[in-house]
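[1] After the sequence you'll find the predicted model.
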Amino acid sequence: MDQFSAMQTFRRVVDLGSFSAAANQAGVSHTVLSRQVKHLERHLGTQLLTRTTRRLHLTEAGALFYRHCVQILEQMQAMTLELSEHQQQPTGTLRLGVSTAFGELEMGRWLPDFVERHPLLQIELHCSDRFVDLLEEQIDVCLRVIDHLPDSSLVARRLTASEVVLVAAPRYLERHGTPTSPEELVNHPLLGYSQLLHPQRLQLARDTGERCEVLMPRRLSANSPMALRAAAIGALGIASFDRFIVHDALEDGRLVPVLGTWMLPGRSLYAVYPQSRYLAPKVRALLDYVQAYYSQARW
């Protein structure tokens, strides 16, 4: 007996309420389906259905078996679909959401290689510093550097840590002096990101466990990390950034670390995407690629 086929028949009979309706839907005779269910009952050693002239009734064992049937058949369907999709080459349009700074500074480093590997895929890049509704705006995956994840039904895959650094231009420090302790920061203007709840407040810590909080005077605030980056390089003050935003400027000396023995609270890069029973090939391809790419230290 094909037990899987018998389970499908049993579920169809129960869902439609009669052997005749199930037989019509399946395109076979009433007798064939009745025989399958009888073989299934014999195999299980219990009666699953009671038959009257008007309708069918599930026995207690039948109700239990039906619940398991539904679960098993749906899992098999999802697995079959996932395996089928897995064999397909990613195609169609992949809608990818990123912050403006990440889009400007990071996408050019790896996106060309990703596109070259998947020539049938088109990328639609959405750059925004606001938190978008992935379902409403039909974004497939969002790459975000954040300090905590809000509670949601979305799936979040952590890709790498993102260090936050305090920096200034050498020209600024030559003019105004280099702070040697957190207390001295109150004498320097902070270039603050206005989207933060407290853009002028810094929380600092050391390996020794020492912690402090500093409220710095504000010279300039902006809702764009790239504008603040330009202001910091232009020697307007001290600023804090995720390292990926100032990585190149630190390497070529346009910016230098400030209070290097003190650390700011770190953040993480996440790939965020809607929860689904299976992932489309285009989404899986991107997630696998960025997971591998950021498994190596980049910043």
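    Now that the structure is in, tell me what you want to look at. Numbering: from 1, shown residues only.
[2] rest of the way, CA atoms for contacts and neighbours
    OK.
[3] The stretch 1-150 of the chain: strands as residue ranges?
    Under the criterion DSSP state E, counting those that start in this stretch, strands of the stretch 1-150 of the chain are mapped to 49-51, 56-58, 92-98, 121-127, 141-146.
[4] Ok, which of these comes nearest residue 263?
    With C-alpha to C-alpha, the closest approach to residue 263 among these belongs to strand 141-146: 16.6 Å.
[5] which parts of stretch 94-111 are buried?
    Residues 94-103 are the ones in stretch 94-111 that count as buried (16 or more other C-alpha atoms under 10 Å).
[6] ok, of these, which one's closest to residue 77?
    The closest of those, once distances to residue 77 are taken by C-alpha to C-alpha, is residue 94, at 24.7 Å.
[7] highest average neighbour count across the strands of the stretch 1-150 of the chain?
    For the strands of the stretch 1-150 of the chain, average neighbour numbers computed from mean count of other C-alpha atoms under 10 Å are highest in strand 141-146, which has a mean of 21.
[8] What helices and strands are in contact with that strand?
    strand 92-98, strand 267-273 (3 or more C-alpha pairs under 8 Å, 6 or more residues apart in numbering; DSSP states H and E).
[9] try this one next to it:
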Amino acid sequence: MAIFAKVVEQRSFARAADELAVSKATVSKAVTRLEARLGARLFNRTSRRLALTDAGRALAERAQRVLAEGEAAEAEVQAQSGSPRGLVRLAAPMSFGLGEVAPILPDFLRQYPEVSIDLHLSDAAVDLIGEGFDMALRIAALPDSSLLARRLCPVDRLVVGAPAYFDRAGRPRHPHELGEHVCLGYAYLATPQAWTFSHRGGEAASIRPAGPLRANNADALMPALLAGLGVAVQPDFIVRQALAEGRLEAVLTDWSPPPIALHLVMPPGGPRPARIEVLSTFLARRLVRRGGADAG
């Protein structure tokens, strides 16, 4: 079961074998024996891809617990004589990962030289259990799930455009006026087909954005914004510098999109290996500090 969990975590029989310091044949035979005992195939395997079957996904969470408990027990013994060690697989949104996470990782790696990090950057929400991630940073209003989530800090979103665009098209004073503007869209909004806002006084408004560009990464909208081609709803950490330099301008500042926040999420279960605990503590401390400075 633990070997199966390690294959899920590494998404590879060969990498799982390397992590466990056994042969690839040993890993393959262990998974084959588990499949025979369960009477179900756990992986769909091709020469280039390894994907969990429905049965594999159903088993993965419990297998991860078996692996985590074994690694935690090993970590307790190691803690008596050494520092945290091993690989941590971390997922983060692309722009936030590049701008906010990657710059602080050298400090962590210097502090814990025996820990290595596999950083996966994507705005899509990864399946932590199915894809074998130890933790993820997510910017969203999280739905209820079995994942363990810690809210680190709020993330403000702003309606922005270039001053030249607003000089030409006018500055909207109510969200309904955005219906007459060129809107540049972000594909992973909770409702990309509708922009919703609430006013400090309690009024709510919603519009259907229309424009020539939609992207699955907010940074990809920046060239069009800076070129004066339209308006977009962007997170503060992406537009902060352009606003400070006057290259972008925020409008409708009395109105707010639905609140979102930065969360650190992990699969359920425990105790966790020391390498996961120290990285989660480090990220929480550094990113809460970043959020506190921005959010006031």
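    That came in fine, so what should we check first? Keep in mind the model is a prediction, meaning the values are calculated, not measured.
[10] State the distance from the corresponding residue of structure 1 for residue 242 of structure 2 to residue 105 of structure 1.
    By TM-score structural alignment, residue 242 of structure 2 lines up with residue 249 in structure 1. The gap separating residue 249 of structure 1 from residue 105 of structure 1 is 12 Å, by C-alpha to C-alpha, to the nearest Å.
[11] how about the alignment partner in structure 2 of residue 280 of structure 1, what does it touch?
    Aligned counterpart of residue 280 of structure 1 in structure 2: residue 273 (TM-score structural alignment). Counting by C-alpha atoms under 8 Å, 6 or more residues apart in numbering, residue 273 of structure 2 makes contact with 68, 71-75.
[12] ok, residue 273 of structure 2 to residue 76 of structure 2 distance?
    Taking C-alpha to C-alpha, one finds residue 273 of structure 2 at 8 Å from residue 76 of structure 2.
[13] Repeat that for residue 93 of structure 2.
    Counting by C-alpha to C-alpha, the separation of residue 93 of structure 2 from residue 76 of structure 2 is 32 Å.
[14] Residue 223 of structure 2 too?
    Distance of residue 223 of structure 2 to residue 76 of structure 2, given as C-alpha to C-alpha: 50 Å.
[15] The two: which has the busier surroundings?
    For residue 223 of structure 2 and residue 76, the more surrounded residue by other C-alpha atoms under 10 Å is residue 76, and the numbers stand at 16 against 10.
[16] Would you mind listing the residues in contact with the more buried one?
    Here residue 76 of structure 2 is in contact with residue 274 (C-alpha under 8 Å, 6+ apart).
[17] how much does the strand or helix carrying the match of residue 242 of structure 2 stray from structure 2?
    Using DSSP states H and E, the element containing residue 249 of structure 1 is helix 243-251. Its matched residues in structure 2 lie on average 2.0 Å from helix 243-251 of structure 1 after superposition (mean C-alpha distance after the TM-score superposition for structure 1).
[18] got the angle for that helix vs strand 141-146?
    Here helix 243-251 of structure 1 points in a direction 60 degrees away from that of strand 141-146 (axes from the mean of the first three to the mean of the last three C-alpha atoms, to 10 degrees).
[19] what's the distance between whichever helix or strand comes after helix 243-251 of structure 1 and the middle of its chain?
    Downstream of helix 243-251 of structure 1, the first helix or strand assigned by DSSP H and E is strand 256-257. Relative to its chain's centre, strand 256-257 of structure 1 lies at 32 Å (C-alpha atoms, centre = their mean, to the nearest Å).
[20] try stretch 198-205 of structure 1
    27 Å.
[21] Contacts for it, please.
    For stretch 198-205 of structure 1, using C-alpha under 8 Å, 6+ apart, the contacting residues are 182, 190, 192-193, 211-218, 221, 262-265.
[22] now these: which count as buried?
    Here the buried ones among these, as counted with 16+ other C-alpha under 10 Å, turn out to be 182, 190, 192-193, 215-218, 221, 262-264.
[23] so which two of those are the farthest from each other?
    221 and 262 (23.0 Å).
[24] re the thing from before, mind listing which of the buried ones among the contacts of stretch 198-205 of structure 1 are in helices?
    Among these, no residue falls in helices (DSSP state H).
[25] Out of the residues you listed, list just those in strands.
    Among those, the ones falling in strands (DSSP state E) are 190, 192-193, 215, 218, 221.
[26] And those, which is closest to residue 137 of structure 1?
    residue 193 (25.6 Å).
[27] Can you find the partner of that closest one in structure 2?
    Mapped onto structure 2 by TM-score structural alignment, residue 193 of structure 1 lines up with residue 186.
[28] Run through the helices of structure 2 in chain order.
    Using DSSP H, helices in structure 2 cover 2-10, 13-20, 24-38, 54-79, 94-96, 105-111, 163-169, 222-226, 236-244, 274-295.
[29] So for residue 143 of structure 2, which of the ones you listed sits nearest?
    helix 54-79 (18.7 Å).
[30] And that closest one, what's buried?
    56-57, 59-73, 75-76.
[31] what does stretch 224-240 of structure 2 give?
    Within stretch 224-240 of structure 2, judged by 16+ other C-alpha under 10 Å, the buried ones are 224-226, 228-239.
[32] Tell me the one among the residues you listed nearest to residue 288 of structure 2.
    residue 237 (13.7 Å).
[33] wait, what's in contact with that closest one?
    residue 96.
[34] Now tabulate the contacts of residue 273 of structure 2 in a markdown table and tack on distance to residue 145 of structure 2.
    Shown next, in a markdown table, are the contacts of residue 273 of structure 2 (distance: C-alpha to C-alpha, whole Å):
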| residue | distance to residue 145 of structure 2 |
| --- | --- |
| 68 | 20 |
| 71 | 24 |
| 72 | 24 |
| 73 | 27 |
| 74 | 29 |
| 75 | 28 |
